[in-house]
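*Asks:* Okay, sequence plus prediction incoming.
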Amino acid sequence: MKEHYKESGVNWIGKIPAHWEIIKVKNLARNNGSLFIDGDWIESDVIQKTGVRYLTTGNIGPGKFKKQGNNYISEETFHSMNCLKALPGDLAISRLNEPIGRACILPYDEPRYVVAVDIVILRPDSKYDKQYISYCMNTVGYSENAAIMSRGTTMKRISRGGLGNFSIPITSYSEQKLISNFLNQKTSEIDTLIEDKEKLIQLLEEKRQAIITEAVTKGLDPDVQMKDSGVEWIGEIPEHWEVVKLKSKGEIRGRIGYRGYTTEDLVDVGKGAITLGASNINKLNQLDLSQKSFISWEKYYESPEIMVQTNDLIFVQRGSVGRFCIIEDKVENITINPSLLIIKEYIENTKHLYWYLNSNYITNLVTLLTTSTAVPMVSQEQLKNFNIILPPKQEQNKITGYLNHKTKAYDITVNIVNTQINKLKEYRQSLIYEAVTGKIDVQEMLKETEQEEVSSS
């Protein structure tokens, strides 16, 4: 029988089945033993390695708990501060960091938890299924609504009162349970497909990395005479190649000292120059100008030595340390912020240097440098002293052409698989939305699945 629908009165929800209702989140917890309350303000000086497990918003993923961090507070602190006792199975909602309003169920790894003040613990009345509520709170429309309602400049957050006034669609407990069980099964199947494709990408990237490393450290001639490079991680290199310091082949510059700037030097679009930061270099080591920041003309012209030009190479020294990109297109009025270094006036083949920085040798070196210091970074002096393995210029050109061609097939395949992953994620989101708003009949879909399984057996 075809379901009758009615208007929900909530934009992101749209129409719902006639027998469903709309309820505000704060009204999910009305009975004794139910909760809708913020966590506690825990100072860093009371954090320790044993006691009551302390969770932050970083542990709250969209629908999934994230096992990161290993912080605790003592029993004494827990009791003296009269902390909220969050229990395994409670629904935890993050008021901070996008997607704002995301929620997950706390795992059964600990008998109890203490949670940060930006986490709301929802322990709803028994007639509501927590897993179903979690799915509602992790739909795209719900998250977009939370983002609109959030406040703040550097870190956006939403109040518990704001969250409490959000609406979700609700049906009978048995139907909530049916929907959450259906989504558990279907999203698990989708997640498995996504994980398989992500493993394929990882394998492709490892093979791509191996090809690059082999070419820039061993060359293209398998019969060439070799010699010890004098660099432990590299081993042997062609005997006519040389090992030099990067600083001997180019200028490494950064925004240092009085040439630094504050947020007061940032201006609106059209009123200054683009200033690049770590976020403008993506994980594929490409320049990404989808989001731009601008610095005043005064600060821009103050530092002509770090104005970005074609054929410059940009290196991330803080943040996503070790990422880099080459400026291949003509650019105007761009500079860098203090998180970046710029390699200019490189007298060899800059694209060969780009491929060299992609090698396992540099990846391992960056990892060593960033894990051996309190603040993960690569200093300007350290970058200057990077060992560069250089073949003659003509051979650099051949290696560059080879890698441009050889990596293209890998990049195309990775892009195809990434597109497939994105489509699976979109389907997952669509399925959740349609199920929790009653736009698909879960019971009918389950019957169809059972019939297909019987037919195929």
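*Replies:* Looks like it arrived, so ask away. The model shown is predicted, which means the values in this text are computed figures rather than measured ones.
*Asks:* rest of the way, CA atoms for contacts and neighbours
*Replies:* OK.
*Asks:* now residue 132, nearest residue through space, not along the chain?
*Replies:* residue 180 (5.0 Å; C-alpha to C-alpha, 6 or more residues apart in numbering).
*Asks:* another structure for you, compare them:
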Amino acid sequence: MLMYLSNKPYPAYKDSGVEWLGKVPEHWKVRRLKNWLGINRRVLPEDTDPEYTFQYVDIGSVSTGRLTETPKRLRFGNTPSRARRIVAHGDTIVSTVRTYLKAVWYADNLQEPLIASTGFAVLTPDKNTLPKFVSYICESNPFTDLVTSESVGIAYPAIAETRLGTFSVCIPPLPEQAAIARFLDHTTQRVQHHIHAKQKLIKLLEEQKQVITHQAVTGQINVQTGQPYPAYKNSGVEWLGDVPEHWEMRRNGWLFSERSETGYGSLPILEVSLHKGVGIRDMEAGERKQQMSERDRYKRAKKRDIAYNTMRMWQGAVGVVPADGLVSPAYVVLKPIDRIESDYYGHLFRTDAYKRVVKNYSRGIVSDRDRLYWDEFKRIMSVVPPTGEQTAITRFLGHTNHRISKHHTAVKREIDLLHEYRTRLIADVVTGKLDVREAAAHLPESAPPALAATCQDGTELADPGQNPYP
């Protein structure tokens, strides 16, 4: 991101007289929003035809600089009373309720006007103002922080349209607005190329982790050699296919018994996460008081047991218990028999293939509320490698997953840094801390290419498709 470093401050500055702006370029003007832009100029009248349809944007569907959900097509006769603000091409919408969300979005390339919630202020630029420049000001961190700090209310902070209109901003001449918008368009697009490449890499790393886990726990690969086993047999289970010849198949009822013990109220509360397995629950004071009164109903789970959430087992809400504790009555606690390595089955139960099997055995009124109780779980067939191989597979996956997690963390940190860079750059450019006029004049016409993902130290991340086996 050397483009940021190559830009210098303007040659001369003046005091803006506005605390959040500080010093601004000498030739820029300082004006209040209401004197520079139109605010909420157009609204849907109450006598609109009830059959009139439109696309609607609510507070929850907007983040800083982007839509998080596709606008919904609604009919006026069925819409909430807050669906009234008309948004046209070139407008910028700024949330005036729940302002901590920093929901700001530039309406570009609209095929038809949108209708936004009255929880937004719709800013409409005049002919001597570049619409995209307005959006960058409103998206900048100093501006959104100002909106948040001036909001009233704790649980549902909001700012009045009239108060928003009194905010002062610094405005460069129109040609300079165009140069700033062009520079930021180009640079933020380049940043987004970096972010997109790294997000794709994270997805590939997650897919690699799933593939390696599936190959290891189902015996497709011998983790000690990195090669298939010498001989296989038909498992008799459709989802599993062939397994190593010396591995066994057993119903879960032969591998585990159900632990249903209550009355251990002094133990910590445990919870099952889709992503992290079983862990000790960190509770707020009020929640802790409520849980204390219910502890006698909670089930004991002992270290090395396996616990799962009956309603979310099919999504992977299962894991090995790290320490003695209590789980919700809605959980099932599995006590392994002597020759069972809990961590091996913790990996097996979280594979995509096993989750599909669990889904078929789960029961409920609607599919997304299906539950897997002990009576169904114990009927499911599972593979049983020799105990020594279970241990070897567990160790291998622990090492491999640690390596993948390190890559994942490095890429995630890179994404965070890129977001921080983008935020800082927009703020410095729209408030005149950096002069980008020369840089904008020398930008290429074509879009910047996507760049390879790298670690923080600049080295290229390992290919997620490389062979992980010894």
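*Replies:* Now that the structure is in, tell me what you want to look at. Since we're looking at a predicted model, the values are computed, not measured.
*Asks:* what's the TM-score for these two chains?
*Replies:* The TM-score (TM-score structural alignment, normalised by the length of the first structure) is 0.73; 415 aligned residues with a C-alpha RMSD of 4.4 Å.
*Asks:* still on that earlier bit, checking my notes, the residue nearest to residue 132 of the first structure in a helix, right?
*Replies:* Yes: secondary structure assignment (DSSP: H, G, I helix; E, B strand; the rest coil) places residue 180 of the first structure inside a helix.
*Asks:* What's the local residue count around the aligned residue in the second structure for residue 354 of the first structure?
*Replies:* Matched to the second structure by TM-score structural alignment, residue 354 of the first structure sits across from residue 346. Using other C-alpha atoms under 10 Å, residue 346 of the second structure has 20 other residues around it.
*Asks:* Residue 346 of the second structure and residue 318 of the second structure, how far apart?
*Replies:* Distance of residue 346 of the second structure to residue 318 of the second structure, given as C-alpha to C-alpha, to the nearest Å: 7 Å.
*Asks:* Now list whatever residues contact both of those two.
*Replies:* residue 306 (C-alpha atoms under 8 Å, 6 or more residues apart in numbering).
*Asks:* before we move on, the earlier item: show me what contacts the residue nearest to residue 132 of the first structure?
*Replies:* When contacts are counted by C-alpha under 8 Å, 6+ apart, residue 180 of the first structure touches 131-132, 135.
*Asks:* want to try JSON lines for the residues you listed, with secondary structure as columns?
*Replies:* What follows is these, written out as JSON lines (three-state DSSP):
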{"residue": "131", "secondary structure": "helix"}
{"residue": "132", "secondary structure": "helix"}
{"residue": "135", "secondary structure": "helix"}
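*Asks:* rewinding a little: what residues are up against the match of residue 354 of the first structure?
*Replies:* 306, 318-320.
*Asks:* Distance check, it against residue 29 of the second structure.
*Replies:* Plainly put, residue 346 of the second structure is 63 Å away from residue 29 of the second structure if you go by C-alpha to C-alpha.
*Asks:* Then residue 426 of the second structure?
*Replies:* Per C-alpha to C-alpha, residue 426 of the second structure is found 19 Å from residue 29 of the second structure.
*Asks:* can you check residue 294 of the second structure too?
*Replies:* Using C-alpha to C-alpha, residue 294 of the second structure is found at 63 Å from residue 29 of the second structure.
*Asks:* Now do the host helix or strand of residue 114 of the first structure: which elements does it pack against?
*Replies:* In this structure, residue 114 of the first structure sits in strand 113-115 according to DSSP states H and E. Using 3 or more C-alpha pairs under 8 Å, 6 or more residues apart in numbering; DSSP states H and E, the elements in contact with strand 113-115 of the first structure are strand 52-55.
*Asks:* give me the stretch of the second structure that the strand it packs on matches.
*Replies:* The aligned range for strand 52-55 of the first structure in the second structure is 54-57, by TM-score structural alignment.
*Asks:* Average offset of the matching stretch relative to the first structure?
*Replies:* Stretch 54-57 of the second structure differs from its equivalent in the first structure by a mean of 1.9 Å after superposition (mean C-alpha distance after the TM-score superposition for the first structure).
*Asks:* Now do that stretch: everything it contacts.
*Replies:* With C-alpha under 8 Å, 6+ apart, stretch 54-57 of the second structure has contacts from 71-76, 83, 113-117.
*Asks:* Neighbour-wise, which one of those leads?
*Replies:* Most neighbours among these, by other C-alpha under 10 Å: residue 115, with 26 neighbours.
*Asks:* Residue 40 of the second structure versus that one, what's the distance?
*Replies:* Using C-alpha to C-alpha, we find residue 115 of the second structure at a distance of 12 Å from residue 40 of the second structure.
*Asks:* which residues are common contacts for the two?
*Replies:* 85-86.
*Asks:* can you pull the contacts of the counterpart of residue 114 of the first structure in the second structure?
*Replies:* Under the alignment (TM-score structural alignment), residue 114 of the first structure pairs with residue 115 of the second structure. Counting by C-alpha under 8 Å, 6+ apart, residue 115 of the second structure touches 54-57, 83-87.
*Asks:* List the members of those residues that persist in the first structure.
*Replies:* Mapping these onto the first structure (both residues aligned by TM-score structural alignment, their matches' C-alpha atoms under 8 Å) leaves 54-57, 84-87 still in contact.
*Asks:* got these as a markdown table, with neighbour count and distance to residue 382 of the second structure columns?
*Replies:* Below are these laid out as a markdown table (neighbours: other C-alpha atoms under 10 Å; distance: C-alpha to C-alpha, whole Å):
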| residue | neighbour count | distance to residue 382 of the second structure |
| --- | --- | --- |
| 54 | 17 | 53 |
| 55 | 16 | 50 |
| 56 | 23 | 49 |
| 57 | 22 | 48 |
| 84 | 22 | 57 |
| 85 | 24 | 57 |
| 86 | 19 | 58 |
| 87 | 27 | 57 |
